[in-house]
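[1] make a model of this:
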Amino acid sequence: MDPIEPKLMKIDNEDFRALFTPQLLKLRDLFAKRNYELRIAGGAVRDLLMNIRPADVDFASTATPTQMKEMFEQENIRMLHKRGEEHGTITCRIDEKENFEITTLRIDVVCDGRRAKVEYTTDWQLDANRRDLTINSLFLDLHGNVVDYFGGIEDIETRRVAFVGDARQRIQEDYLRILRYFRFFGRISNSPDHEADTIQAIIDNRDGMSGISAERIWTELKKIVIGRMADDVVKAMIEQCGLQKYLGLPDECNITRFRQIFNRFPKSVEPMTMVASLCEDEEQIAQFHKITKLSNDERLLGEFILREREAALENMNNDDWWIDRMVDLEVRPGHENLPDRLRLRLVQLARSVLAEDERIEMLQKFTPPQFPITGRDLMEAGVRKGPGVKNILIYLYELWKTSRFTSTKEELLERARDSDIPDLSKKPKSPKH
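    I've put the predicted structure just below:
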């Protein structure tokens, strides 16, 4: 490609200066001594320009992986064998205090929409050209000079999110960039409106998303659905671009409910709570799981919300219903080791039905009564050891709950030998673990 004269901009703010630990200064001097260029790359530069202290700092260099390994070996600097070396990334640990990831400048020679075969280069412009968005294609040398080949500085200033060069080409190199575009749009933009050409490029290439791994899709999507401007971003993804098929979401998503929950609880909802808000039944969570390969806790949270949502809406102001659900989840025999996990599910359920703040606070602070009977108590009272113990425990638990938790241990043990104890071992439907 034709050489471009980069735009330069000097920064020297507190966030930039805070990066210069003794370890980074040592790294800088090592590269300078061997005439290798070393710059901060990508997202950290974007954050610094937005007056955000970056949480992660990635580096790029003209040194090849072989040259870096030789240098670190000569200087007795430990290298960490992490995945990424095949793509040119070397991770070193300096003074046993700080890790640095340095990636050799590269160009993508062959791309199939999921992965690329790379070739190393010493041309900063070529490396910038292979990146997804202009705001992520910036470099920052260790003297505070931002190097910008594709208008990323201006796009940050105007809060514009755009692909580097031709949007279709960038997307076809890696179809996950469709989701990355929406994630960064939510983080950067000050307007819900997208450029028409960008939206059309996404629509034209959305079928390529079917080849993206489940883990990569969910990694991006879980950030989108609870990120800044999630309501507007998800609306555009579904209503303008029709991406729900590729995300495992139902054809008809409840955008209105999603928007209501997000606007009410923008910083206290789990990603699966927001996904569940788009769905109407448990089977849709199962379909979503097929695409995204959720963790067990994530899947069970989604299923729990869909299973309980209608009843929660009907009992919005019924204290006894919420208390019973809390006690069932945390005290019912069999759930003794799961209180924190199950409490989270109930609080997320309350947020998913837009419960009042007082209701949510009550759930968060509620201390459930302690069921006074254990299996040992039953056996000491003469109940024969075996599977029947669990059924009797649950029978007594239901009696205790019916008494609004007032029945004493002695009163309950007197009922342990009732002749008509039903099989309650599977009722009420217990939350799966």
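[2] from here on, contacts and neighbour counts on C-alpha atoms
    OK.
[3] helices and strands around the one helix or strand His289 maps to, which ones?
    According to DSSP states H and E, His289 maps onto helix 282-292. Using 3 or more C-alpha pairs under 8 Å, 6 or more residues apart in numbering; DSSP states H and E as the contact test, the elements touching helix 282-292 are helix 214-224, helix 244-247, helix 296-314.
[4] recalculate using a threshold of 7 Å.
    Judged by 3 or more C-alpha pairs under 7 Å, 6 or more residues apart in numbering; DSSP states H and E, helix 282-292 is in contact with helix 214-224, helix 296-314.
[5] so which of those helices gets nearest Leu142?
    helix 214-224 (30.3 Å; C-alpha to C-alpha).
[6] what comes into contact with that closest one?
    Taking contacts as C-alpha atoms under 7 Å, 6 or more residues apart in numbering, the residues outside helix 214-224 that touch it are 179-180, 183, 230, 271, 291-293.
[7] to compare with the earlier structure, here is another sequence to fold:
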Amino acid sequence: MGGMILPDADWRHREGLDRLVEVLGDARFVGGSVRDTLLGIPVSDLDVATPLSPQRVIELLKAAKIRVVPTGIDHGTVTAVLESGHVEVTTLRRDVSTDGRRATVAFTDDWREDAARRDFTINALYADPATGEIFDYFGGITDLEARHIRFIGDPLQRIAEDHLRILRFFRFLARFGDVADPAALEACTARARDLMALSRERIADELLKLLVTRDAVRVVGMMIERGIFVPVLPEITASDRFAHLAAREAEAELAPSAIRRLASLLPADAAIADGIAARLKLSNVQRRRLVAAVLPPEEAPRPLAYRVGVEAAVDRLLLSDRPIAEALAIRDWQPPRFPLSGGAIVARGIKAGPDVARLMKQIEGGWIAEGFPEEDRVAELADAAVAQALRSTSS
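    From the prediction side, this is the model:
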């Protein structure tokens, strides 16, 4: 489709951007920024492609006093640091060899060759910074209008080059697509076992992004049906709890959480969740949250939040059948601190030792049951508990 012009958008007026492309001379916007602008959604990452070599890019930017960091120079990418944020500048490339995990690239000055090594037609759109003219070598604009997610070239070959493209296909389908290209779907299904060759970090990164997309529930259901998870996450066997959670997040007007959504796909078993978190090499924070989220909420909202923390309590309540209002009621609640020290028990005549800890626990339980009353009431609870303990020891 020729003659299409990139619509104006906020990101095109970012400070320093005009100067950057002017200094490069031969450059085009590429990928997500072009795709998302055509879809009318905000652009986060900005990528510029150029036939200039990475060394030449660095020379030109340095001479123009634009800060440049050689972030991925072996793959032809450097990062220009502008007042308004980062812009990735990548030399046009073609694949020389691939092993399903990483590609060896050679630089080229042929825009079409660069487009041909990208994954999906909707990601291989380029725009001239000056005129806004769009260059579309593989029918990406037509696919974007139809919300059709399609590999460039032969899907089996594209998956063989980088196995992560299986998960990327489903993520883009869930984010932008209505129509899955049948050949792509068959190829992803046939090659699902290839995912085993990937690092677990790459799988986790792609999966967590997928889980928060607009159409994640339908697409995850499709992935389960086609056995996509079996090689790497065989524990994921049904998506009904995920659908239940997504509906409740929407009703509560809470932003979807990838870790909470992952919990909805797992059995209610902390040990299994911990094993999966380890397998996916999640961060310690993510791991703790996942393990806490899979368990059922066994008490009232505030006692639960006091015991496990507000975030875990909200996760558990949303994942359950309990009224949504319960999760919302504690979302901004700050659990109080128990206003009693072991010293206060000793001062009341109990000898330091295991009895003190036992009484503390008993008094804290009463305090929680009464809805976290003020210190005066805690003192009364302490007096009563200590008096009872002293009576039972003296009798």
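[8] in TSV, list the contacts of helix 214-224 of the first structure along with distance to Gly42 of the first structure.
    Output for the contacts of helix 214-224 of the first structure, formatted as TSV (distance: C-alpha to C-alpha, whole Å):
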residue	distance to Gly42 of the first structure
Leu179	17
Arg180	13
Arg183	15
Ala230	23
Pro271	26
Ile291	29
Thr292	27
Lys293	29
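[9] farthest-apart pair in those residues, please.
    That would be Ala230 and Lys293, which, of the contacts of helix 214-224 of the first structure, are the farthest apart (C-alpha to C-alpha) at 21.7 Å.
[10] just want to know which of these two has more residues nearby.
    Neighbour count, other C-alpha atoms under 10 Å: between Ala230 of the first structure and Lys293, Ala230 has more, with 24 against 17.
[11] what lines up with that one in the second structure?
    Under the alignment (TM-score structural alignment), Ala230 of the first structure pairs with Ala216 in the second structure.
[12] let me see the contact set for that match.
    Ala216 of the second structure is in contact with 174, 210, counting by C-alpha under 7 Å, 6+ apart.
[13] recalculate using a threshold of 8 Å.
    171, 174-175, 210 (C-alpha atoms under 8 Å, 6 or more residues apart in numbering).
[14] could you do Glu157 of the first structure as well?
    Glu157 of the first structure neighbours (C-alpha under 8 Å, 6+ apart): none.
[15] what's the burial count for Leu140 of the first structure?
    Leu140 of the first structure: 26 neighbours (other C-alpha under 10 Å).
[16] ok, Gln74 of the first structure to Asp251 of the first structure distance?
    Using C-alpha to C-alpha, to the nearest Å, Gln74 of the first structure is found at 59 Å from Asp251 of the first structure.
[17] now do Leu300 of the first structure
    22 Å.
[18] you'd agree Arg187 of the first structure is up against Val225?
    No. With contact defined as C-alpha atoms under 8 Å, Arg187 of the first structure does not reach Val225; the gap is 11.8 Å.
[19] how far off centre is stretch 144-157 of the first structure?
    28 Å (C-alpha atoms, centre = their mean, to the nearest Å).
[20] one more: stretch 210-229 of the first structure?
    7 Å.
[21] quick one, which of the contacts of helix 214-224 of the first structure are buried?
    For the contacts of helix 214-224 of the first structure, burial is judged from neighbour counts taken by 16 or more other C-alpha atoms under 10 Å, and it is met by 179-180, 183, 230, 271, 291-293.
[22] and of those residues, the nearest to Asp204 of the first structure?
    The closest of these, once distances to Asp204 of the first structure are taken by C-alpha to C-alpha, is Leu179, at 14.3 Å.
[23] excluding sequence neighbours, find me the nearest residue to that closest one.
    Nearest non-adjacent residue to Leu179 of the first structure, counting by C-alpha to C-alpha, 6 or more residues apart in numbering: Glu220, 6.3 Å away.
[24] what does Asp108 of the first structure give?
    In space, Asp108 of the first structure is closest to Val118, 4.6 Å off (C-alpha to C-alpha, 6+ apart).
[25] in the helix holding His289 of the first structure, which residues are buried?
    Buried positions in helix 282-292 of the first structure, judged by neighbour count with 16+ other C-alpha under 10 Å: 282, 284-286, 288-289, 291-292.
[26] state which helix of the second structure is the longest.
    helix 375-394 (DSSP state H).
[27] give me the buried positions along that helix.
    In helix 375-394 of the second structure, counting by 16+ other C-alpha under 10 Å, buried: 378-379, 381-383, 385-386.
[28] which elements pack onto that helix?
    helix 354-369.
[29] average offset between the helix it packs on and the first structure?
    Compared with the first structure after fitting, helix 354-369 of the second structure has a mean deviation of 3.8 Å; criterion: mean C-alpha distance after the TM-score superposition for the first structure.
[30] can you mark which positions in that helix are buried?
    Those buried within helix 354-369 of the second structure under the rule 16+ other C-alpha under 10 Å are 356, 359-360, 363-364, 366-368.
[31] which of those sits closest to Pro303 of the second structure?
    Checking the buried residues of helix 354-369 of the second structure against Pro303 of the second structure by C-alpha to C-alpha gives Ile368 as the nearest, at 6.3 Å.
[32] which residue in the first structure lines up with the closest one?
    Per TM-score structural alignment, Ile368 of the second structure is aligned with Lys401.
[33] how about Arg302 of the second structure?
    With TM-score structural alignment as the criterion, Arg302 of the second structure pairs with Ile323.
[34] same deal with Asp74 of the second structure?
    Match for Asp74 of the second structure (TM-score structural alignment): Glu86.
[35] likewise Leu39 of the second structure?
    Under TM-score structural alignment, Leu39 of the second structure pairs with Met50 in the first structure.
[36] comparing Leu300 and Asp251 of the first structure, which residue is more hemmed in?
    A count of neighbours by other C-alpha under 10 Å puts Leu300 above the other of Leu300 of the first structure and Asp251, at 20 against 12.
[37] ok, the more buried one to Ala60 of the first structure distance?
    41 Å.
[38] can you lay out the helices and strands packed on helix 282-292 of the first structure as TSV showing distance to Leu142 of the first structure?
    Below are those laid out as TSV (distance: least, C-alpha to C-alpha, whole Å):
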stretch	distance to Leu142 of the first structure
helix 214-224	30
helix 296-314	42
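[39] out of the ones you listed, nearest to Val45 of the first structure?
    Of these, nearest to Val45 of the first structure by C-alpha to C-alpha is helix 214-224, at 20.3 Å.
[40] mean per-residue distance, the closest one to the second structure?
    Mean for helix 214-224 of the first structure is 1.1 Å (mean C-alpha distance after the TM-score superposition for the first structure).
[41] so of the contacts of Ala216 of the second structure, which ones are in helices?
    171, 174-175, 210.
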